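*Asks:* Sequence plus the predicted model coming up.
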Amino acid sequence: PTAASQYAALEALTGEQDSVEMMRQAFEERLNKLYPLVAAIPGVKLTKPQGAFYLFPNVSGTMELCGYDNVTSFVNDLLEDALVATVTGAGFGAPENLRISYAADWDTLEEAVKRISEFVEKKRKK
């Protein structure tokens, strides 16, 4: 690595850690508020992560309720119809899961889950 990268790494390891703890607490708070909202979406199976900044729910039941047979179509329609961006779990070896980051601010996350829930309810009625 370049000298600048080495100095940056040294500072990251030996410098003040207050901001790291502040962000860890912010992510934990978001997780604790977001987890029950996502878990309440019909058909979702979800394990609470212990060290990530994303949720990785199994949405096979949700997809079945909404008439989908693959996560890619579900994620694409979620983006197009509800304007919520998620990532399929297919690239992670979990084709029935999707990845929801909680690195955004709380208002954005709350709105995203509201939109996902409304999307599921709308699709279930068809």
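*Replies:* Good, I have the coordinates. Numbering: from 1, shown residues only.
*Asks:* okay, CA-based contacts and neighbour counts for the rest of this
*Replies:* OK.
*Asks:* which is the next helix or strand following the top helix by length along the chain?
*Replies:* Assignment by DSSP state H gives helix 18-39 as the longest helix of the chain. The element immediately downstream of helix 18-39 (helix or strand, assigned by DSSP states H and E) is strand 54-55.
*Asks:* following that following strand, which helix or strand comes up?
*Replies:* helix 60-66.
*Asks:* looking at this, Arg99 is in a strand?
*Replies:* Yes. Under DSSP: H, G, I helix; E, B strand; the rest coil, Arg99 sits within a strand.
*Asks:* Correct me if wrong: it contacts Val87.
*Replies:* Yes. Counting by CA atoms under 8 Å, Val87 is a contact partner of Arg99 at 5.0 Å.
*Asks:* Give the burial count for the closest residue to Ser101 other than its chain neighbours, as a bare number.
*Replies:* Using CA to CA, 6 or more residues apart in numbering and skipping the chain neighbours, the partner closest in space to Ser101 is Tyr54 (4.0 Å). Residues lying near Tyr54 (other CA atoms under 10 Å) number 17.
*Asks:* What's the separation between Tyr54 and Ser5?
*Replies:* Distance, Tyr54 to Ser5, by CA to CA, to the nearest Å: 27 Å.
*Asks:* second one coming, line it up with the first:
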Amino acid sequence: MVPDMEAAGSTGVLSSSADDGVNNPETEQTQNETSNAKRRRGRNPEDKEYRSLKRLLRNRVSAQQARERKKVYVSDLESRANELQNNNEQLEEKISTLMNENTMLRKMLINTRPKADDNH
């Protein structure tokens, strides 16, 4: 078994009892607690609560940003719809004017043609 450096102390020197190959119950227990603490990292209730609150806050911020993006998108769509409506009204007005002009020109053309009956 390789000794844990943290369990050995800050100098990295092991006690003589660990070197003899004899199992010291206190050293084993300390090493087990240290390794268990490492494995269980993030599982304590404070970490869970912290992560949960952090995730909740991120979710709220994300939802608010989504609502703002949607508001901008909808307002852009509404302004585009108004522009298209105005453009459509102008084009319909132009069509009406051109149709009236066309009708008037046809009548003028009919009136200015020499009649076939007049020549005979």
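*Replies:* Thanks, I have the structure now. What you are looking at is a predicted structure, and each value in this text was computed from that prediction instead of being measured.
*Asks:* Need the TM-score between these chains.
*Replies:* Once superposed, chain against chain, the TM-score is 0.23 (TM-score structural alignment, normalised by the length of the second structure); 39 aligned residues with a CA RMSD of 3.1 Å.
*Asks:* picking up where we left off before, okay, buried residues for the longest helix of the first structure please.
*Replies:* By neighbour count with 16 or more other CA atoms under 10 Å, helix 18-39 of the first structure contains the buried residues 27-28, 30-31, 34-35, 38-39.
*Asks:* counting contacts, what elements does the helix or strand containing Phe74 of the first structure pack onto?
*Replies:* Element membership for Phe74 of the first structure, per DSSP H and E: helix 71-82. Judged by 3 or more CA pairs under 8 Å, 6 or more residues apart in numbering; DSSP states H and E, helix 71-82 of the first structure is in contact with helix 60-66, strand 87-88, helix 106-124.
*Asks:* could you give the angle of that helix to helix 106-124?
*Replies:* With axes from the mean of the first three to the mean of the last three CA atoms, to 10 degrees applied, the angle from helix 71-82 of the first structure to helix 106-124 works out at 110 degrees.
*Asks:* List the contacts of Glu26 of the second structure.
*Replies:* Counting by CA atoms under 8 Å, 6 or more residues apart in numbering, Glu26 of the second structure touches no other residue.
*Asks:* Quick one: end-to-end distance for stretch 38-55 of the first structure.
*Replies:* End to end - CA to CA - stretch 38-55 of the first structure spans 9 Å.
*Asks:* chain center to the helix or strand containing Glu46 of the second structure, what's the gap?
*Replies:* Per DSSP H and E: Glu46 of the second structure is located in helix 45-112. Relative to its parent chain, helix 45-112 of the second structure has a centroid offset of 21 Å by CA atoms, centre = their mean, to the nearest Å.
*Asks:* ok so, going back, can you put the buried residues of helix 18-39 of the first structure in CSV and add distance to Leu79 of the first structure?
*Replies:* Output for the buried residues of helix 18-39 of the first structure, formatted as CSV (distance: CA to CA, whole Å):
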residue, distance to Leu79 of the first structure
Phe27, 24
Glu28, 26
Arg30, 22
Leu31, 22
Leu34, 19
Tyr35, 20
Val38, 17
Ala39, 20
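*Asks:* For Val20 of the first structure, state which of these is nearest.
*Replies:* Nearest to Val20 of the first structure out of the buried residues of helix 18-39 of the first structure is Phe27 (CA to CA; 10.6 Å).
*Asks:* and the closest one, how far is that from Tyr35 of the first structure?
*Replies:* With the distance defined as CA to CA, Phe27 of the first structure ends up 12 Å from Tyr35 of the first structure.
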